[in-house]
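Chemist: need coordinates for the following:
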Amino acid sequence: MDGRDEKSARTALFEEHRPHLRAVAYRMLGSISEADDALQEAWLRYDRTDTAEVANLGGWLTTVVSRVCLNLLRDRAARREEPLQPTGPGGESGPERLPDPLLRREGVVDPEQEVMLADSVGLALMVVMESLSPAERVAFVLHDMFAVPFEEIAPLIEKTSAATRQLASRARRKVQERPAPDRDLSRQRLAVDAFFAASRTGDLEALVAVLDPDVVLRSDGGAALARHTLVLTGAATVAGQAAMWGKLSPFARPALVNGTAGAVVIADNGRAMSIMAFTVVDGAITEIDVIADPERLAAFDLSAFRDRPADDRPARP
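Modeler: Take a look at the predicted model:
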């Protein structure tokens, strides 16, 4: 095999593992661009390493990507600032950033997303994972989501196997504190449709009825609160934003956000206004995550949602 053929064969082997590696990186980082950067770094390390004697190339590549992600998480933690304290009733501090959502139209199959979301990694779960320490997150993602043995994870995070097991257990408890969302997509969509319908008509009573009493709303705040997350809690407080929801609802297009019912809000002039992810438990909305920062919205390809007909909206009077 000449040099070009060998290069082509090595590239093909890496590409076979790319969907899995991207899923690992996305779940660890919660950032699409950083996940792609991690894969590029992993490719560079693979390209300059002789892997002829590597018995399990997939496992080796997973370790390389995980190490790159761990370094990125540690860098992120080191430069993290105190989040802005929002004002107003029901406000509380939130994570510095909301994770990047994965978007697609309902009824459209995306094989790569299916790999990335094989365990129903909703955006709300990704938010919880933002609260984990770098070592906790790596241990939890690799063991609980990809079944990597603790003995293989321990050297990566420079812990013993027992300590690694404890880190994953602690992360698991944090994740399991939140109630399990409804799996039925039609049940999710009913709640989201009801939310937009009540918002559009200004029916506060109907809006409160579709919200869990302890609903949590998180928003990146748009340009006004860039890099910080605003958090509002309680059905009355969230419903109190009905005027804003009412303005958005006529422009909301149905979308799957990390595999769950959500919406992409696009004005008539084609300007993206927000991406909204909903968590529905027992038919009630328990969490709403809103991406409204124009710079973040500009990074998403929303062309699939701009051509939706005007009457194909979640909100129905």
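
Chemist: all contacts plus neighbour counts: C-alpha atoms, from now on.
Modeler: Will do.

Chemist: this structure: helices as residue ranges?
Modeler: 3-29, 32-47, 57-79, 111-116, 123-130, 134-140, 150-157, 161-176, 185-201, 204-210, 235-239, 242-248, 294-297, 303-306 (DSSP state H).

Chemist: rebuild the ones you listed as JSON lines, extending it with mean neighbour count and distance to residue 274.
Modeler: Formatted as JSON lines, the helices of the chain follow (neighbours: other Cα atoms under 10 Å; distance: least, Cα to Cα, whole Å):
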{"stretch": "helix 3-29", "mean neighbour count": "17", "distance to residue 274": "21"}
{"stretch": "helix 32-47", "mean neighbour count": "18", "distance to residue 274": "17"}
{"stretch": "helix 57-79", "mean neighbour count": "17", "distance to residue 274": "25"}
{"stretch": "helix 111-116", "mean neighbour count": "16", "distance to residue 274": "21"}
{"stretch": "helix 123-130", "mean neighbour count": "21", "distance to residue 274": "15"}
{"stretch": "helix 134-140", "mean neighbour count": "25", "distance to residue 274": "28"}
{"stretch": "helix 150-157", "mean neighbour count": "17", "distance to residue 274": "37"}
{"stretch": "helix 161-176", "mean neighbour count": "17", "distance to residue 274": "26"}
{"stretch": "helix 185-201", "mean neighbour count": "21", "distance to residue 274": "14"}
{"stretch": "helix 204-210", "mean neighbour count": "18", "distance to residue 274": "19"}
{"stretch": "helix 235-239", "mean neighbour count": "22", "distance to residue 274": "17"}
{"stretch": "helix 242-248", "mean neighbour count": "17", "distance to residue 274": "9"}
{"stretch": "helix 294-297", "mean neighbour count": "15", "distance to residue 274": "7"}
{"stretch": "helix 303-306", "mean neighbour count": "15", "distance to residue 274": "12"}
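
Chemist: could you also give me the structure for this second sequence? I'd like to compare it with the first:
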Amino acid sequence: MTTSSTAPRDGRLDPMSGVVTGERRRLINLAYRMLGSVAEAEDVVQETYARWYAMSPRQREAVVSPGGWLTKVAGRICLDVLRSARVRRERYVGQWVPEPLPARTEWSAGVVDDSTADPADRITLDESVGMAFLVVLETMTPAERVAFVLHDVFRYPFAEVADIVGRTPAACRQLASSARRRVESSRAPLSPTGRQARVVREFKLAWEARDINALIGLLDADATAVGDGGGLVTARPHPIEGAERIARFFAARARPGRLAIRECAVNGQPGLVAHLDGTVVSVYAFDIANGRIRRIWAVLNPEKLRPWKRDPRP
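Modeler: Just a heads-up that it's a prediction; the model follows:
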């Protein structure tokens, strides 16, 4: 991943440089929610800035709202990426899970590039980046996803959304409405964060103890577990369904003394990270409702774990 340039190619001082670079955090937040990938979001922002500075100084000065211009360009690039991503993900080996986000204390400075090490450039962790939310976004068409994220998450009016998506405001309203129904139909009553953390902690302890009955007791009867290895590491090609099957799967893969599991925040919610010989090998996100785990997403693809630190403990 290369760092995007924020300097004009002609070497001249850009009087709007501070305004333009100040949009970076918002653009990354926007692109990550649309794409579910930090690397792809960074690429989108880099390309957006490249197009800004490819214009002549006169053209840049004629832009009434640099922030609006950057958003429009980034949104259109995201739409193109999503369209191509649907084809790429059909060829993806195994299950595809959005890239997990670490908390600030977990972030590996300089792993992606120097700019992402700056706290101002980190992605804001809220409900709209929860793993369950991102997984629902993956079921939408590219146009639905872009319209929904722009309007419902970032509050852009449909007139501006239409200019980005290339459809009428009325059509964009319908797209967002369809997307909203998908989100609402998948949403379960959210457990308080403290209660979620307790469930995740109990799951960790039962996993380490290989206590199958305790694991079953923490899982919803119809729970599913999905692993994303990306073809680079071994992962189940299909979801595991049912509490007992999931419990036996995890219990069989406990490695006392070698696999260190610790609690952490994943996309702003309680999760787990596993270290093998000091290196992060998997990150686990959970969907918890009524005190039971409904879904587990295990990301093992090392390409998606680059932002995570090595185990800081000796």
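
Chemist: overlay them and tell me the TM-score.
Modeler: With the length set by TM-score structural alignment, normalised by the length of structure 2, the two chains reach a TM-score of 0.82; 291 aligned residues with a Cα RMSD of 2.8 Å.

Chemist: thinking again about what came up before, quick check: which of the helices of structure 1 is nearest to residue 272 of structure 1?
Modeler: Each of these has some distance to residue 272 of structure 1 by Cα to Cα; the shortest is helix 294-297, at 6.7 Å.

Chemist: for that closest one, packing partners?
Modeler: For helix 294-297 of structure 1, the packing partners by 3 or more Cα pairs under 8 Å, 6 or more residues apart in numbering; DSSP states H and E come out as strand 272-281.

Chemist: can you check which part of structure 2 the strand it packs on sits on?
Modeler: Aligned using TM-score structural alignment, strand 272-281 of structure 1 spans residues 280-289 in structure 2.

Chemist: average offset of the matching stretch relative to structure 1?
Modeler: Compared with structure 1 after fitting, stretch 280-289 of structure 2 has a mean deviation of 1.3 Å; criterion: mean Cα distance after the TM-score superposition for structure 1.

Chemist: what is the aligned counterpart of residue 159 of structure 1 in structure 2?
Modeler: Checking TM-score structural alignment: residue 159 of structure 1 goes with residue 167.

Chemist: do the same with residue 139 of structure 1
Modeler: Using TM-score structural alignment, residue 139 of structure 1 lines up with residue 147 in structure 2.

Chemist: wait, its match touches residue 167, no?
Modeler: No. Using Cα atoms under 8 Å, residue 147 of structure 2 makes no contact with residue 167, being 10.0 Å away.

Chemist: re earlier: tell me the gap between the match of strand 272-281 of structure 1 and the middle of its chain.
Modeler: For stretch 280-289 of structure 2, the separation from the chain centroid amounts to 13 Å (computed by Cα atoms, centre = their mean, to the nearest Å).

Chemist: quick check: residue 297 of structure 1 touching residue 276?
Modeler: No. Between residue 297 of structure 1 and residue 276 there is no contact under Cα under 8 Å: 11.5 Å.

Chemist: what's the overlap in contacts for these two?
Modeler: residue 291 (Cα atoms under 8 Å, 6 or more residues apart in numbering).

Chemist: who's in contact with the residue nearest to residue 237 of structure 2 when sequence neighbours are not counted?
Modeler: In space, and not counting its chain neighbours, residue 237 of structure 2 is closest to residue 94: 4.4 Å by Cα to Cα, 6 or more residues apart in numbering. Residue 94 of structure 2 makes contact with 228, 229, 230, 231, 235, 236, 237, 238, according to Cα under 8 Å, 6+ apart.

Chemist: gap between residue 94 of structure 2 and residue 134 of structure 2?
Modeler: Separation of residue 94 of structure 2 from residue 134 of structure 2 (Cα to Cα, to the nearest Å): 18 Å.

Chemist: ditto for residue 286 of structure 2
Modeler: With distances taken as Cα to Cα, residue 286 of structure 2 is found 12 Å from residue 134 of structure 2.

Chemist: and if you look at residue 83 of structure 2?
Modeler: Counting by Cα to Cα, the gap from residue 83 of structure 2 to residue 134 of structure 2 is 17 Å.

Chemist: with residue 32 of structure 2 instead?
Modeler: Counting by Cα to Cα, the gap from residue 32 of structure 2 to residue 134 of structure 2 is 10 Å.

Chemist: now swap in residue 219 of structure 2 and tell me
Modeler: Residue 219 of structure 2 is 21 Å from residue 134 of structure 2, by Cα to Cα.

Chemist: please apply the same query to residue 193 of structure 2.
Modeler: 18 Å.

Chemist: repeat for residue 199 of structure 2
Modeler: For residue 199 of structure 2 relative to residue 134 of structure 2 (Cα to Cα), the value is 22 Å.

Chemist: with residue 142 of structure 2 instead?
Modeler: 13 Å.

Chemist: likewise for residue 86 of structure 2?
Modeler: 15 Å.

Chemist: and for residue 215 of structure 2?
Modeler: Taken as Cα to Cα, the span from residue 215 of structure 2 to residue 134 of structure 2 is 26 Å.

Chemist: and residue 166 of structure 2, by the same measure?
Modeler: Distance from residue 166 of structure 2 to residue 134 of structure 2, by Cα to Cα: 23 Å.

Chemist: what does residue 252 of structure 2 give?
Modeler: From residue 252 of structure 2 to residue 134 of structure 2 the distance is 29 Å (Cα to Cα).

Chemist: just want the most central residue of structure 2.
Modeler: When Cα atoms, centre = their mean is applied to structure 2, the residue found nearest the centroid is residue 36 (3.8 Å).

Chemist: that residue matches what in structure 1?
Modeler: So, by TM-score structural alignment, residue 36 of structure 2 is matched to residue 30.

Chemist: let me see the contact set for the residue nearest to that match when sequence neighbours are not counted.
Modeler: Take residue 30 of structure 1 and drop its neighbours on the chain: the residue closest to it by Cα to Cα, 6+ apart is residue 99, 4.7 Å away. Residues counted as contacts of residue 99 of structure 1 (Cα under 8 Å, 6+ apart) are 30, 31, 123, 126, 127, 130.

Chemist: I figured the second one hits residue 100, correct?
Modeler: What it means is residue 31 of structure 1. Yes. Between residue 31 of structure 1 and residue 100 a contact is recorded at 5.2 Å, counting by Cα under 8 Å.

Chemist: give me the distance between residue 175 of structure 1 and residue 74 of structure 1.
Modeler: 20 Å.

Chemist: repeat that for residue 33 of structure 1.
Modeler: 17 Å.

Chemist: then residue 148 of structure 1?
Modeler: Taken as Cα to Cα, the span from residue 148 of structure 1 to residue 74 of structure 1 is 21 Å.
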